[in-house]
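J.: How does the following fold in three dimensions:
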Amino acid sequence: MWYNNILETIGNTPLVKLNKITKDIDATVLAKIETTNPGNSIKDRMALKMIEDAEKSGKLKPGGTIIEGTSGNTGMGLAIAAVIKGYKCIFTTTDKQSKEKVDALKAFGAEVIVCPTDVEPEDPRSYYAVSSRLERETPNSWKPNQYDNLSNSIAHYEQTGPEIWEQTEGKITHLVVGVGTGGTISGAGKYLKEKNPDIKLWGIDTYGSVFKKYKETGIFDEKEIYPYITEGIGEDFLPKNVDFDLIDLFEKVTDKDAALMTREIARKEGIFAGNSAGAAIAGLLQLKHHLKKDDVVVVIFHDHGSRYMAKMYNDDWLRERGFLQDEKLTAKSILAKREKQEMVTIDSNKTVLEAIQTMKTLNISQIPMTQQGMVIGKITEGDLLNALLENPSIKSAKVESIATASFPFVDLNTSIDKISGMINKENSAVLVEDETGTIEIITQYDIINAISG
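T.: Below is the predicted model of the structure:
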């Protein structure tokens, strides 16, 4: 048996029992592994459904251009379907999304425009607004609008819900889903509640999103909105696909808990899942006191871990955000292992001769250059030598005339591995701001001293 094209392989994803990561939960917990879809995410289901419904209604015409604001996964589903069906794709996304997601969309021939995260949805720079503008300006184009297009929910009502019901033989008691557009929990949840009204729908939300408070109070509170790191869940507006009457409760999960749990899923269950799966399991563990032994919980694992290699699966990324504390040496511990020393700098208005004298007197081989107290460049022995060989009379010139790019800045939590990798022929040191706001310099000697000490 074979399939006529890749779109026919969407759906019928496996349900896998979780064991180690849920050992403290007094219930059976099953993960719906949506990474087996061709685009490695659950969004393939609704992307194809939105396209098919738009074709039927005449909104999407042959040779048309699909334009959508996406965090990456919906774009992937749309891009795959567009390849098979002969459409062009333009996607807008936010600078919060991982580089892997953007590169993956480009791999399917899509054009990707990256927009700022920290702006209101109505702001003309937002990825929602930019996609709407492009749709108006591009002939024969169609915007799926996954947030308000109810074909999104219908896809999960027709596919995901029935699959879960059949795979659990109707024994499911709880469905746990990270809520972004709302299509999965609302569509699958509607089907499941029609089969058994006692099934509970738990939506996982994130801090910085409006969902939980709106569900509990009916108030859209803009004070709840602020930037967050967790990808794929939460919103700063109310998508039409989120059926608040259907969802029984929302549980918020911190960025840190979601990120660390994402890694734990891989290490304890051997399942390489994305950030929203980590958030969903972290939220489920927070709600475990609501569960009984005979309960059967299904958790949606939305997408694949490969989309987050530079983020949740990167130790330095976690350390820089204070999410990972381990025994590895960091910039902070390097500074702690050496005696307190005041960093020597030179103002950009000083002369080359003064730089030579300062470095000679203090027996140092490099010196950061400042302008109004801010580090804007550096002078090294090599810079001085090259400048003097080229023009011996340059001694009276301002030091800024021979300066090169500043030493790179690192965070206090940056690992010694990353710091040593940054020190090379171009950069003989790195700079770090300590807990008091003072700029410190870390050299290769400091690293050797910290390791040997």
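J.: rest of the way, CA atoms for contacts and neighbours
T.: Fine.
J.: Which secondary structure elements does the helix or strand where P162 lies sit against?
T.: Per DSSP states H and E, P162 falls inside helix 161-167. Judged by 3 or more CA pairs under 8 Å, 6 or more residues apart in numbering; DSSP states H and E, helix 161-167 is in contact with helix 183-195.
J.: mind listing what's buried in the helix it packs on?
T.: Using 16 or more other CA atoms under 10 Å as the burial criterion, the residues of helix 183-195 that qualify are G183, T184, I185, S186, G187, A188, G189, K190, Y191, L192, K193.
J.: can you redo the residues you listed as CSV with distance to P121?
T.: Formatted as CSV, the buried residues of helix 183-195 follow (distance: CA to CA, whole Å):
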residue, distance to P121
G183, 19
T184, 22
I185, 23
S186, 23
G187, 25
A188, 27
G189, 27
K190, 28
Y191, 31
L192, 32
K193, 32
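J.: and for comparison, fold this next one:
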Amino acid sequence: DRSVVDRWIKTEDKEAFIMARKLIRDEGLLCGGSSGTAVAAAMRAAKDLPADARVVVMLPDSVRNYMTKFLSDDWMIKQNFADERLIKVDNTEWWATKTVADLGLQSPMTVGPDVSIGAVTDILNRCAYDQLPVLDDAGKILGMVTVGQLTSMIVSKRAKKDDPCTKALYHNFLQVPIDMSLGSLSKLFLREHFALVVASQQRYTSEATEPVVTQVVCGIVSPIDLVKFISKVEDDE
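T.: Predicted structure coming up:
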């Protein structure tokens, strides 16, 4: 009965998984993502309570179904759920504390989900791009279309040029915040060829009591962008 609830608190997957990892690490509680959600929400609610208030939180799940998910550092990083501490590198180079925003990336070209594979291929060839983000009409990131993925789909006859590009979406790509340090980014590039740069945007809807957080695409960054930035600054000096 939803009418007996005094207040609803919405949480994001990132804070839920970070909290679940913290409960495992600091408290020895082998809990899952839903438990992380409950505690993250309780921590927010507790801020509005008196200092002597007692808070009871139910932990509804275990870690059993998450062994290959949020327990993995690599999985957390690839899902853009990792906090800076997880991917921070000990780097004394001058550029390590700069951020992705300092690279001055251009806003990327994007395509809609109804654009055909043939049209996307023409765009990639004409503009000499290796990948393009696919966004829906609301700006939500659906995935990426890459030269490699398109080639694989066409050669194996799993897709035709008249099919919508969503049939050849690549989902296993990295998203990084625009304020990530370049030191941390350089560590990610040891195993990734590119990353989609995003910024969080809060938006209220007519019915929502709390803002909805969405990710806005700011650019695409690759190792060569980092190398060019370092080389240009050092050459200027």
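J.: Superposed, how do the two chains score by TM?
T.: A TM-score of 0.56 describes the superposed chains when it is computed by TM-score structural alignment, normalised by the length of structure 2; 166 aligned residues with a CA RMSD of 3.8 Å.
J.: whereabouts in structure 2 does the next helix or strand after the helix holding P162 of structure 1 align?
T.: Remark: after helix 161-167 of structure 1, the chain's next helix or strand is strand 174-178, criterion DSSP H and E. On structure 2, no counterpart of strand 174-178 of structure 1 exists by TM-score structural alignment.
J.: same deal with stretch 262-278 of structure 1?
T.: Aligned by TM-score structural alignment, stretch 262-278 of structure 1 falls on no residue of structure 2.
J.: quick one, which residue of structure 2 lies the farthest from its center?
T.: Residue farthest from the centre of structure 2, counting by CA atoms, centre = their mean, is D52 at 37.4 Å.
J.: Identify the residue of structure 1 aligned to that one.
T.: Applying TM-score structural alignment, one finds that D52 of structure 2 aligns to P239 in structure 1.
J.: doesn't that match fall inside a strand?
T.: No: counting by DSSP: H, G, I helix; E, B strand; the rest coil, P239 of structure 1 falls outside a strand, being coil.
J.: Kindly provide the distance from it to K252 of structure 1.
T.: To K252 of structure 1, P239 of structure 1 is 18 Å away according to CA to CA, to the nearest Å.
J.: What of I33 of structure 1?
T.: Taking CA to CA, one finds I33 of structure 1 at 22 Å from K252 of structure 1.
J.: In terms of neighbours, single out the busier of these two.
T.: I33 (25 against 22; other CA atoms under 10 Å).
J.: Touching, the more buried one and L15? I think so.
T.: Yes: I33 of structure 1 is within contact range of L15, at 6.2 Å (criterion: CA atoms under 8 Å).
J.: Now do the one helix or strand V216 of structure 2 maps to: distance to the chain's middle.
T.: Taking DSSP H and E as the criterion, V216 of structure 2 maps to strand 212-221. Offset of strand 212-221 of structure 2 from its chain centre (CA atoms, centre = their mean, to the nearest Å): 8 Å.
J.: Check what contacts that strand and list those residues.
T.: Identification of contacts with strand 212-221 of structure 2 by CA atoms under 8 Å, 6 or more residues apart in numbering yields 105-108, 139-141, 178, 194-205.
J.: helix or strand right after it?
T.: Where DSSP H and E defines the elements, the next helix or strand beyond strand 212-221 of structure 2 is helix 223-236.
J.: which helices and strands does that following helix pack with?
T.: Using 3+ CA pairs under 8 Å, 6+ apart as the contact test, the elements touching helix 223-236 of structure 2 are helix 182-188.
J.: List the buried residues for the helix it packs on?
T.: Result for helix 182-188 of structure 2 [16+ other CA under 10 Å]: buried residues L182, G183, S184, L185, S186, L188.
J.: To what extent does that helix diverge from structure 1 after superposition?
T.: Its aligned residues in structure 1 lie a mean 2.5 Å from helix 182-188 of structure 2 after superposition (mean CA distance after the TM-score superposition for structure 1).
J.: and the next helix or strand after that helix, what does it pack onto?
T.: Using DSSP H and E, the next helix or strand after helix 182-188 of structure 2 towards the C-terminus is strand 195-203. In terms of contacts (3+ CA pairs under 8 Å, 6+ apart), strand 195-203 of structure 2 is packed against strand 174-177, strand 212-221.
J.: Pull out the buried residues from strand 195-203 of structure 2.
T.: A195, L196, V197, V198.
J.: Apart from its chain neighbours, what residue comes closest to the first one?
T.: In space, A195 of structure 2 comes closest to L174 once its chain neighbours are excluded; the distance is 4.8 Å by CA to CA, 6 or more residues apart in numbering.
J.: and if you look at A397 of structure 1?
T.: Closest to A397 of structure 1 by CA to CA, 6+ apart is T351, at 5.4 Å.
J.: what's the answer for K88 of structure 1, then?
T.: Counting by CA to CA, 6+ apart, the residue nearest K88 of structure 1 is T65, at 4.5 Å.
J.: Aligned against structure 2, show me the partner of the one you found.
T.: In structure 2, no residue is matched to T65 of structure 1 (TM-score structural alignment).
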